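**Q** sequence first, predicted model second:
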Amino acid sequence: MDTAQFISKSSIKSIEKASFTWQTPSNIALVKYWGKSNPQIPKNASISFTLNNCHTITTIDFQRKSNADRVSETGKLVDFDLFFEGKRKEEFKPKIAEFFTRIQEYCPFVFGYKMTIHSENSFPHSSGIASSASGLSAIAMCLMSLEFKLNSELSQEFINKKASFLARLGSGSASRSIEGPLVVWGKHSEIEGSSDLFGVPFPYKIHSVFNKYQDVILLVDKGEKQVSSTVGHNLMHNHPYAETRFKQANENVTKLSKILQNGNLKAFVNLVESEALTLHAMMLTSNPYFILMKPNTLEIINKIWEYRLENNSNICFTLDAGANVHVLFPEEEKENVCQFIENQLAKYCQKNHYICDTVSFGATKL
């Protein structure tokens, strides 16, 4: 794998201070990845919808250090303060520090700056809406804004590719939050340009039925997950069904690629729901085993199945690594499905809370 292309070139420019703000979205995988090897390499390819309303806004203020304080030696810790939703968050710093350690070869210029990071989510943290995806991709875009200031010869295509590459080193799914509306991450023989190192926009013409596709996230449980995604991924190393699962996922990428192009919604519903249940089946059959779904998750799934049958609807669900349910449906069904959600599904959410979202196009500089 060619990672040398992402090593920063030396720059003659010197910038004393700068500030950048990016809004980057979460994403919801349609074909899931569950299981990885170091450094953050997926065991199978995945495809996701890029969301719009579920996003992180991050500002990084860069202040260049004095010569005496400047640090660039390998292994030194980067200097940063972190504030999440207005409060200093020391407990979040180890993960971000590890991220900076992983990217030091590719962004050595970062070690010459003191950084102050301010971040906020439009959705509850650690509740199965891929907050690490939007959070790490936002940091990556801020770093690439600084690199562009230092080297204005960088193309936008390269900036997006490297941002995805960097974000992946912090959170695998973050590689899919730079662009949209559909992103593929993981090398796949039938997806042109796909790579284990970064996400790429789905390279083929998407059927119009998937334009403005809707995703209503039902917040069944806003609390911290009992088992982190990192722990769950690691349990795939000795999982009895791991290799079969990786093969199945890659076959489903092939199937979904065709569905996204031909617009077969019945096939879309079947594949997406199967992928969601298979993800959680991997959790149920790992050792130690665990369950992230809640009783209300299952209530919602059964209600969706009933509604689809009674109304000949193309509504379906998917799940991330958590209890919350993503309700997916084409825009033409929006009025009826939203009424169904309000009347019959909202009661299964904490405080009747749900988020109406739609697919979108990725990171936005503010």
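**A** Structure received. Numbering: from 1, shown residues only.

**Q** from here on, contacts and neighbour counts on C-alpha atoms
**A** Noted.

**Q** just give me how far the helix or strand where Val184 lies sits from the chain centre.
**A** Here Val184, judged by DSSP states H and E, is contained in strand 182-185. Relative to the chain's own centre, strand 182-185 is displaced by 10 Å; criterion: CA atoms, centre = their mean, to the nearest Å.

**Q** neighbouring contacts of the helix or strand just after it?
**A** Counting by DSSP H and E, the next helix or strand C-terminal to strand 182-185 is strand 199-201. For strand 199-201, contacts defined as CA atoms under 8 Å, 6 or more residues apart in numbering pick out 161, 164-165, 175-176, 179-186, 193-194.

**Q** for the strand holding Val184, packing partners?
**A** For strand 182-185, the contact count by 3 or more CA pairs under 8 Å, 6 or more residues apart in numbering; DSSP states H and E identifies strand 46-64, strand 199-201 as packing neighbours.

**Q** got the contact list for it?
**A** Residues contacting strand 182-185 (CA under 8 Å, 6+ apart): 45-50, 175-176, 194-202.

**Q** the contacts of strand 199-201: which two are farthest apart?
**A** Farthest pair in the contacts of strand 199-201 (CA to CA) is Phe165 and Pro181. Separation: 18.1 Å.

**Q** most tightly packed of the helices and strands packed on strand 182-185?
**A** strand 199-201 (a mean of 27; mean count of other CA atoms under 10 Å).

**Q** could you tell me the angle between the helix or strand following that one and strand 46-64?
**A** Following strand 199-201 in sequence order, the next helix or strand is strand 214-218 (DSSP H and E). Orientation check (axes from the mean of the first three to the mean of the last three CA atoms, to 10 degrees): strand 214-218 against strand 46-64 gives 80 degrees.

**Q** below is structure B, check it against A:
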Amino acid sequence: MITNNYFIYTHNQLTTAAGKSTWSAPSNIALVKYWGKKENQIPANPSLSFTLNNCKTITSVAYEPTTDNGTFQFDFLFENKPKEDFKPKINTFFKRIESYCPYLKNFHFTINSQNTFPHSSGIASSASGMSALAMNIMSLEKRLNPNMSDAYFYEKASFLARLGSGSACRSVKGNVVVWGKQQDIPESSDLFGVSFPFPMHPVFNNFQDTILLVDKGEKQVSSTLGHDLMHNHPFAAQRFEQAHVNLTQLKNILETGNLTEFIALVESEALTLHAMMLTSMPYFILMKPNTLQIINKIWEFRKATNTPVCFTLDAGANVHVLYPEANKETVLHFIETELAAFCQNKQFIVDYMGNGAEEL
């Protein structure tokens, strides 16, 4: 079994000449949700996500050796402009990963990041952002230790990304990713995400996710606080057990292509996530009235047309509309004519399943 110690850097070389790398990493949407975590970003239950293709963060990291190695030295730019309020998050991340990446204080980093989706659109960018940063750190480590295997490169990148933002570990590699120990998923781990290890039914090829931007404002309750509220939640134990059961069911659905069962499970998981928020103490609601309007419209449309379309939600008000590529024209027409009116400025993003991080 892989432990934390597996990811400690033990190579002799701790510095190298100046260099630069650039990676893109996508956002992802969980179908079986992770809600609640233990110490050190360990999930309280396993999760499974679709990796997206168009919604991604592109991050360049330029590094140069420094002799002043008492602190972490870096500048952070967002869309080529200094963004000081993000620097504490980077500093916290570097502290968390320093024992695994002891070379970090030997360099000055210039980190320049941008998103392909609208800034402050209500799409969580922590997963794509921390994943892209972790990929760049591993590019530096690969330069320090050229004999590193590709498998180790991606496992450690996912491991590091998790320490920045839990769900970021699902944005590294693979179109469908499992994070968290699950008995019937070989090699699954609480420490990093793994690609879904079974052949998927062709109906899930290029599966579509159109993201309806219901609320582009900042969430009233951060995900970190929401996760913490699971510690004393009256239904926590049942929820964690349910996630294991649902992941086994979803594994079978992805292999057999049963869209009726897929729709029922995915929508139930989304509503369960928000039910946990409604029943925590303090309780909170992240859905908006238009979120519910959209859900009801999807249910009516599905019943009237037998189109295999469903929704899922993250910890916010926006709605992810999921459907097979074969139904794209029909569903996009439905979204444009009936659902866009419930979005801020009628905005939505058309996306589909992608393959993870890419070096640019």
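**A** Everything's here; your move. None of these values were measured; they are calculated from a predicted model.

**Q** can you calculate the TM-score here?
**A** The pair, once superposed, lands on a TM-score of 0.98 when counted by TM-score structural alignment, normalised by the length of the second structure; 359 aligned residues with a CA RMSD of 1.1 Å.

**Q** looking at the contacts of strand 199-201 of the first structure, which is nearest Gly362 of the first structure?
**A** Taking the contacts of strand 199-201 of the first structure together and measuring to Gly362 of the first structure by CA to CA, the closest member is Glu179, at 4.1 Å.

**Q** apart from its neighbours in sequence, what residue is nearest the residue mapped onto the closest one from the second structure?
**A** Alignment note (TM-score structural alignment): Glu179 of the first structure maps to Lys173 of the second structure. Closest residue in space to Lys173 of the second structure, ignoring its immediate chain neighbours: Gly356 at 4.4 Å, by CA to CA, 6 or more residues apart in numbering.

**Q** how about the one you found, what's its match in the first structure?
**A** In the first structure, Gly356 of the second structure lands on Gly362 (TM-score structural alignment).

**Q** that match touches Glu179, doesn't it?
**A** Yes: at 4.1 Å, Gly362 of the first structure counts as touching Glu179 under the criterion of CA atoms under 8 Å.

**Q** quickly list what's touching both of the two.
**A** Thr50.

**Q** not including adjacent chain positions, what is the nearest residue to Ser119 of the first structure?
**A** Thr58 is the one closest to Ser119 of the first structure (CA to CA, 6+ apart), at 4.3 Å.

**Q** count of neighbours near Phe159 of the second structure?
**A** 28 (other CA atoms under 10 Å).

**Q** same deal with Phe198 of the second structure?
**A** 12.

**Q** over to Glu153 of the first structure?
**A** So Glu153 of the first structure, with other CA under 10 Å, has 8 neighbours.

**Q** what lines up with it in the second structure?
**A** By TM-score structural alignment, Glu153 of the first structure lines up with Asn147 in the second structure.

**Q** residue in the second structure matching Lys303 of the first structure?
**A** By TM-score structural alignment, Lys303 of the first structure lines up with Lys297.

**Q** which residues in the stretch 1-150 of the second structure form strands?
**A** Per DSSP state E, counting those that start in this stretch, the stretch 1-150 of the second structure has strands spanning 19-32, 37-38, 42-43, 47-65, 73-78, 81-82, 107-115. These are given in chain order.

**Q** spit out the contact partners of the match of Glu153 of the first structure.
**A** Asn147 of the second structure neighbours (CA under 8 Å, 6+ apart): none.

**Q** got it, and Asp215 of the first structure?
**A** So Asp215 of the first structure contacts 326-329, 356-359 (CA under 8 Å, 6+ apart).

**Q** rerun at 7 Å
**A** 326-329, 356-358 (CA atoms under 7 Å, 6 or more residues apart in numbering).

**Q** would CSV of these with distance to Met283 of the first structure be doable?
**A** As requested, the contacts of Asp215 of the first structure are arranged in CSV below (distance: CA to CA, whole Å):
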residue, distance to Met283 of the first structure
His326, 19
Val327, 21
Leu328, 23
Phe329, 26
Cys356, 28
Asp357, 27
Thr358, 28
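
**Q** now, of these, which are buried?
**A** 326-329, 357-358 (16 or more other CA atoms under 10 Å).

**Q** just checking, which of those residues belong to strands?
**A** Cross-referencing these against strands under DSSP state E gives 326-329, 357-358.

**Q** just those residues now: which is nearest Phe80 of the first structure?
**A** Closest to Phe80 of the first structure, out of all of those and judged by CA to CA, is Asp357, at 32.6 Å.

**Q** Glu147 of the first structure versus the equivalent of Glu218 of the second structure over in the first structure, what's the distance?
**A** Superposed on the first structure with TM-score structural alignment, Glu218 of the second structure falls opposite Glu224. Going from Glu224 of the first structure to Glu147 of the first structure by CA to CA, to the nearest Å gives 35 Å.
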